[in-house]
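[1] After the sequence you'll find the predicted model.
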Amino acid sequence: MSEHTCRLGKEETERYSRQMLVPEVGVEGQERLEKCAVLVVGCGGLGSPAALYLAGAGISRLGLVDGDNVETSNLHRQVMHTEARTGVNKAESGAIACKAINSKLQVEVYKQFMSVDNALELVKSYDVVLDASDNVATRYMVNDACVLAKKPLVSGSALRLEGQLTVYNFKGGPCYRCIFPNPPPPETVTDCSDGGVMGPVPGVIGTLQALEAIKIAIGKSAEEVMAGRMLLYSALTCSFRNVRLRPRNSSCAICGDDPELTAVIAVNAPGPGYCPANSKQGEDLPAGNSVTCQEYADIRKKGVKHVLLDVRDRTQFDMLHLNGAINLPLAELDKEGTKLEDFCSDAESVYVICRRGIFSRQATFKLLEMKERGIFVSDSALGQGKVKNVCGGLVSWAKSVDDSCPTY
């Protein structure tokens, strides 16, 4: 007969002993964790460390939501995926990684993006929700679903060398719409696929998201959780700042005293798989001022005298560019436009390229506008408006012309 008392059993006690030795956790905290279900929305740079630490912490059930597949460009920061699982759905890959850490963990895999149709249903059966999507449209959907389902939301974001962390909808604190009532214009939003991100930055923020979820699960107060405050992290200076957020807005559209929203709705903002090149952005270029990548490839083969203007920033240009291209970032066109004419003196046409055809389209409009203002001499290619946007940019070039050309 056993002569000892062990509330959690031999295996659990040995496995989670280091965690239970923390007075703020203890046996009671571990018991709470073993009854807690957490939903992680997004299995990328933020969701990877968050899910792995939650799996290790001993929660009862983990939900993973992602409709994307693992790509090699993910691997520098999305640490629960591997080269061997390239092409596998991220939620499925994440489940494999989490089960490798904790075989007893129940993992629910949702191989889909969050949408207005599934958001509330996904959130309802979990105790805590982590928004690791890092895109604006999903932030609003997750927030609204959490408010309607009365679930706390741990929100994280990371870009370049900076990260943010907060907890919404927790014990009377503000929700995301209290702080950001309306989404920003799509053209003002930069994500890590455009702006870049240092791998450890989402690692730091995602780890802290897991920590906040654990604190909520073990019953910590609003003062001890990042509710009503936002953590700002700078990797460049290795500094953290804590700023207080505005309190809950009684007039908030979703969590206010008389909310106008009673269901999850779509917002006009970038979401999963968003590409500005695929969306309507103002008027079309005039006929004759656009070419496909295949058409431009033919121009190069024929040896037609032309100038290729690459309007990406210098960092991207140094990563990859087509031979013979001149680098002049979009922001510098107005300042350096007249110098550009020197390069184009013998050219029959000027072709403009960028990564995906977005900035090059804007640059083509700008050059045509400068031509109308009489900035260029009338007999030059620029002065005659012989400017053509290379549609789809280098991404399209790699797909349709040269598959040895890397994409990023």
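    Everything's here; your move.
[2] CA only for contacts and neighbour counts going forward, please
    Will do.
[3] so Ser345 sits in a strand?
    No - secondary structure assignment (DSSP: H, G, I helix; E, B strand; the rest coil) places Ser345 in coil, not in a strand.
[4] got the residue ranges for the strands in the protein?
    Secondary structure of the chain (DSSP state E): strands at 37-41, 61-65, 106-110, 128-131, 153-159, 162-168, 229-234, 239-244, 290-291, 306-310, 326-327, 349-353, 387-390.
[5] winner for burial among these?
    Between those, strand 387-390 has the highest mean count of neighbours, a mean of 28, where neighbours are mean count of other CA atoms under 10 Å.
[6] Now do that one: everything it contacts.
    Under the contact criterion CA atoms under 8 Å, 6 or more residues apart in numbering, strand 387-390 has outside partners 288-293, 296, 349-353, 357, 360-361, 364, 367-368, 381.
[7] can you rerun that using 7 Å?
    Residues lying outside strand 387-390 but in contact with it, judged by CA atoms under 7 Å, 6 or more residues apart in numbering, are 289-293, 349-353, 357, 360-361, 364.
[8] could you redo the strands of the chain as CSV and give each row distance to Leu120?
    Converted to CSV, these look like this (distance: least, CA to CA, whole Å):
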stretch, distance to Leu120
strand 37-41, 12
strand 61-65, 13
strand 106-110, 14
strand 128-131, 11
strand 153-159, 13
strand 162-168, 16
strand 229-234, 25
strand 239-244, 28
strand 290-291, 43
strand 306-310, 44
strand 326-327, 47
strand 349-353, 42
strand 387-390, 42
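[9] and the comparison structure, right after this:
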Amino acid sequence: MLLPEIKYEGQKQLQNSKVLIIGAGGIGSPAAYYLSGMGVGEIGIIDHDNVEESNLHRQIIHNKDRIGINKALSAKMTIERFNQRIKINAYQYQLTPQNAQELFKYYDVILDASDNPKTRYLVNDAAIINNKILISGSAIGWEGQLTVFGHNNGPCYRCLFPQCPKAGSVKSCGDAGVIGMIPGVIGLIEAIECMKIIIKATDNKVLSQRMLIFDGYEGTYKVFKVRGKQKSCIACGENPSIQNVQDFNYDEFVGSSCTVNIPQKSELFQDITWNNFIQINQKQQTQAKFIDVRPQGQFDIVNLKLFNSIPYTDMPDIKEEDYDEIFGKKDQPVYIMCRRGNNSKLACEFLYKKGYKCLYNIVGGINEYGKQFDSQIPFI
């Protein structure tokens, strides 16, 4: 309040403001923490996930006692312990086209701390339709980036990224990993940008039409100018085709280029638990193949000796003549594991299309094995 840019008037603006944070993870946690400390009058947090132990190194708003509790609720509990003067709304459900537009109406500024393309496009569109300023940040590995959308006739997310990257071209934190402090830094900068917007800082002080790139390994902060609002943008252009997010098929838009649909219950392969796998393995099925499709870096950190490392992302590059040596004959059993049981399903589907008929997906991957049989295995 003593700062000349804020003063008493700025503090009152913070007190009267309402901010919605999408995601209570590595970016959303510090953003929520510090905005509440600054005295933002009302904060909404939406997240349908529950706290896991593997989250705690970077999602600092949660703790070990909250494992299994919804993240939005956990964040609310933490904030209310040190600032009971503000209002916290915990939305313990997933953001969807059916609820996004109505939810956004209530808030002044939106902070996107999500971690998947579908949500990012949905958040952008709902913010544009409601004429809300959107602060968007992301982090992976040693790097993070941040920009502000929809500020003073600036561009939106679709202006910069009208199409999703192709499947496999962009890694997630789960695949590539992230240094815990990187999303923390991005979350703090999101909070700073939010505060500047609320107190109506001059236009050139807000990261609109500029993108900040932070490299923690090199120790550099760089700000690049990005292209402005696009007349042809389907969200904010001269003739936007997206008038209501409920009328736009995000699954089709994102699924066509960004992501791969993970098969659920399937006739292409059989799900098998670790208990059943161990029982079968005790019978010494020497003809079976055991494949770990996690990225090589994860395999190097922790692995089960029985399994060979064949990263899922490398499978399309394997030559047909090498299949028998790597995966066995097409009628032999192939047991596939990954980190949590998602990429192993995709690997089963991939091999089925190559003619393999005896495929087993190990449910829960190595994380589930660690929970059941070896507490020393790190959650990665």
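    All right, it came through fine. Small disclaimer: the values here were computed from a predicted structure and weren't measured.
[10] what TM-score do we get after superposing?
    Both chains were compared after superposition, and using TM-score structural alignment, normalised by the length of structure 2 their TM-score is 0.84; 364 aligned residues with a CA RMSD of 3.3 Å.
[11] End to end on stretch 132-148 of structure 2, go ahead and measure it.
    Taking CA to CA, to the nearest Å, stretch 132-148 of structure 2 runs 11 Å from one end to the other.
[12] could you give me the residues in structure 1 that that stretch aligns onto?
    Residues 151-167 of structure 1 are where stretch 132-148 of structure 2 lands when matched by TM-score structural alignment.
[13] Just give me how far the matching stretch sits from the chain centre.
    Taking CA atoms, centre = their mean, to the nearest Å, the mean C-alpha location of stretch 151-167 of structure 1 is offset from the chain mean by 11 Å.
[14] about what we covered before: can you tell me which of the contacts of strand 387-390 of structure 1 lies closest to Ile218 of structure 1?
    When these are compared for distance to Ile218 of structure 1 (CA to CA), Gly357 wins out at 49.2 Å.
[15] Return the residues in contact with the closest one.
    Shown in contact with Gly357 of structure 1 (CA under 7 Å, 6+ apart): 277, 390-393.
[16] now, which of those lie within helices?
    Residues of those located in helices (DSSP state H): Gly393.
[17] could I get the contacts of Gly357 of structure 1 as JSON lines with distance to Gly303 of structure 1?
    Converted to JSON lines, those look like this (distance: CA to CA, whole Å):
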{"residue": "Ala277", "distance to Gly303 of structure 1": "29"}
{"residue": "Val390", "distance to Gly303 of structure 1": "17"}
{"residue": "Cys391", "distance to Gly303 of structure 1": "20"}
{"residue": "Gly392", "distance to Gly303 of structure 1": "22"}
{"residue": "Gly393", "distance to Gly303 of structure 1": "20"}
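[18] State the pair within the contacts of Gly357 of structure 1 that is farthest apart.
    Between any two of the contacts of Gly357 of structure 1, the greatest separation by CA to CA is 12.0 Å, found for Ala277 and Val390.
[19] follow-up on the earlier one: out of the contacts of Gly357 of structure 1, who's the most crowded?
    Counting neighbours by other CA atoms under 10 Å, Val390 comes out on top of the contacts of Gly357 of structure 1 with 29 neighbours.
[20] What does it correspond to in structure 2?
    Using TM-score structural alignment to pair residues, one finds that Val390 of structure 1 aligns to Tyr360 in structure 2.
[21] Over to Asn323 of structure 1?
    In structure 2, the position corresponding to Asn323 of structure 1 is occupied by Lys305, as judged by TM-score structural alignment.
[22] distance of that match from Glu252 of structure 2?
    With distances defined as CA to CA, the gap from Lys305 of structure 2 to Glu252 of structure 2 amounts to 40 Å.
[23] quick one: which of those two has more around it?
    Under the neighbour definition other CA under 10 Å, Lys305 of structure 2 and Glu252 were set side by side, and Glu252 has more, 11 against 8.
[24] For the closest residue in space to Asn327 of structure 1 that isn't next to it in sequence, which residues are in contact?
    Residue nearest to Asn327 of structure 1 in three dimensions, not counting chain neighbours: Asp310, with 4.9 Å by CA to CA, 6 or more residues apart in numbering. Taking CA under 7 Å, 6+ apart as the contact definition, Asp310 of structure 1 lies against 325-328, 352-354.
[25] If we use 6 Å, what do you get?
    For Asp310 of structure 1, the contacting residues are 326-327, 352-354, by CA atoms under 6 Å, 6 or more residues apart in numbering.
[26] Could you export those residues as a markdown table, including distance to Met230 of structure 1?
    A markdown table is the format used below for the contacts of Asp310 of structure 1 (distance: CA to CA, whole Å):
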| residue | distance to Met230 of structure 1 |
| --- | --- |
| Ile326 | 43 |
| Asn327 | 39 |
| Val352 | 41 |
| Ile353 | 39 |
| Cys354 | 35 |
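[27] now, among the residues you listed, which is nearest to Ser251 of structure 1?
    Checking these against Ser251 of structure 1 with CA to CA, the nearest one is Cys354 at 43.4 Å.
[28] residue contacts, that closest one?
    By CA under 6 Å, 6+ apart, the contact set of Cys354 of structure 1 is 310-312, 360, 393.
[29] in structure 2, which of those residues remain in contact?
    Mapping the contacts of Cys354 of structure 1 onto structure 2 (both residues aligned by TM-score structural alignment, their matches' CA atoms under 6 Å) leaves 310-312 still in contact.
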